[in-house]
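Asker: the sequence isn't on hand, but the structure is:
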């Protein structure tokens, strides 16, 4: 058990984190685009893409909420060892990770305030499939329109109406990732 907790991080932390950071920024800047991420091999049930995002964006000052099946001892130990990120409840997290149903209700996560919209949570949603199909997306970073397979549409429509407050989403599946920032309109 201890060996799995200590293994599974980036093989080359500086390079792997730089590549993942670039992929996250590209995904946020171009909502709906799907990016491949490699470098991390976390304990189940976390996908390699979600692990890479956590390894890149979390540290000792980044409270994380593990939801549902993600809230297990091997994952808590792995995250603590590799990032030092403190675990917290949904109302105080900066990042949350889990399956869509486990992350409900979205109202339990901080959407930021009018004065500090950057104090909102980013949800890393583990999905069974990432595809450019389904819900039409428009907004900043999208030339005309694109599509992304989403778990539902109404929650994202309601979230976008909160702008400049609101949640940001990163969808992960195996070694792929896509993002849906709060500025994106979902039809």
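Answerer: Yes, it's here. Predicted, not measured: the structure shown is a model, and the values here were computed from it.

Asker: CA atoms for contacts and neighbours, from now on please.
Answerer: OK.

Asker: mind giving me the packing neighbours of the helix or strand where residue 82 lies?
Answerer: In the assignment (DSSP states H and E), residue 82 maps to helix 73-83. With contacts taken as 3 or more C-alpha pairs under 8 Å, 6 or more residues apart in numbering; DSSP states H and E, helix 73-83 sits against helix 2-6, helix 48-57.

Asker: and here's the other structure:
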């Protein structure tokens, strides 16, 4: 009974309006890659699941969405129960099985190629990764070009692997296949769809 009560707690205050607000924020961020958008997630999931990761899962995942959790989240039975109750999603054991992945430790981001890449005929059958980082400044500057970006857009997320740029270039090279990223820090998010191309800088 106690575990069931825990799973019931912490959902959206207004499920319809709150989900709509989060969905609009994600769509806006996807349309404007590498643009940081602030949002106040009105959800309190079980720790160590960050609130905005929980809000995004609550909004984007459902019973038809296989969901993978990184070790920091997957080892928590309370987090797993909260996600299953509030999303209906099936938690899967392997990254390649997932349509969405929640990653609470961005510095330990798995290889992007471990996740579903889609197919040439069906590139939409790829995974979207929701990744928590420490902040959107203080890290290595990443400058992008591509659809939805006027000229160039630069962010400097702190808390990604040191070789993230090379990983992202490999992901972009698989276009139209490849994964999409939603980066989260506190109450802010920024999206990196596979169409966002890193700009090479002279050293």
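Answerer: Nice, thanks for sending it over. Nothing here was measured: the structure is a model prediction, and the numbers come from that model.

Asker: TM-score of the superposed pair?
Answerer: Remark: TM-score between the superposed chains equals 0.94 [TM-score structural alignment, normalised by the length of structure 1]; 187 aligned residues with a C-alpha RMSD of 1.5 Å.

Asker: circling back to that earlier point, mean deviation, the helix holding residue 82 of structure 1 versus structure 2?
Answerer: Comparison of helix 73-83 of structure 1 with structure 2 after fitting gives an average deviation of 0.6 Å (mean C-alpha distance after the TM-score superposition for structure 1).

Asker: list the buried residues in that helix.
Answerer: 74-80, 82-83 (16 or more other C-alpha atoms under 10 Å).

Asker: what span of structure 2 is it aligned with?
Answerer: Taken onto structure 2 by TM-score structural alignment, helix 73-83 of structure 1 occupies residues 77-87 there.

Asker: contact partners of the matching stretch?
Answerer: 3, 6-9, 11, 45-49, 54, 57-59, 61-63, 73-74, 89-91 (C-alpha atoms under 8 Å, 6 or more residues apart in numbering).

Asker: please enumerate the helices of structure 2.
Answerer: Per DSSP state H, structure 2 carries helices over the ranges 2-8, 15-31, 51-60, 71-74, 77-87, 164-173.

Asker: spatially central residue for structure 1, please.
Answerer: Central residue of structure 1 (C-alpha atoms, centre = their mean): residue 124, 2.2 Å from the mean position.

Asker: hmm, it is touching residue 94, no?
Answerer: No. Using C-alpha atoms under 8 Å, residue 124 of structure 1 is not in contact with residue 94, being 10.7 Å away.

Asker: one step back: just give me the match in structure 2 for the residue nearest to the centre of structure 1.
Answerer: By TM-score structural alignment, residue 124 of structure 1 lines up with residue 130.

Asker: which among the buried residues of helix 73-83 of structure 1 gets closest to residue 107 of structure 1?
Answerer: Proximity of these to residue 107 of structure 1, judged by C-alpha to C-alpha, is greatest for residue 76, which lies at 23.8 Å.

Asker: please report how far the match of residue 124 of structure 1 lies from residue 54 of structure 2.
Answerer: 10 Å (C-alpha to C-alpha, to the nearest Å).

Asker: residue 128 of structure 2 too?
Answerer: From residue 128 of structure 2 over to residue 54 of structure 2 (counting by C-alpha to C-alpha), the distance is 15 Å.

Asker: more neighbours: which of those two?
Answerer: Remark: of residue 128 of structure 2 and residue 54, residue 54 carries more neighbours, 27 against 24, as counted by other C-alpha atoms under 10 Å.

Asker: aligned counterpart of that one in structure 1, please.
Answerer: Here residue 54 of structure 2 is matched to residue 51 in structure 1, going by TM-score structural alignment.

Asker: surely that match meets residue 41?
Answerer: Yes. Applying C-alpha under 8 Å as the test, residue 51 of structure 1 and residue 41 come out as touching, 7.3 Å apart.

Asker: map residue 101 of structure 2 across to structure 1 for me.
Answerer: In structure 1, residue 101 of structure 2 lines up with residue 96, judged by TM-score structural alignment.

Asker: ok, its match to residue 19 of structure 1 distance?
Answerer: The value you get for residue 96 of structure 1 to residue 19 of structure 1, if C-alpha to C-alpha is used, is 21 Å.

Asker: the two - which one has more neighbours?
Answerer: Each of residue 96 of structure 1 and residue 19 has its neighbours counted (other C-alpha under 10 Å); residue 96 has more, 25 against 17.
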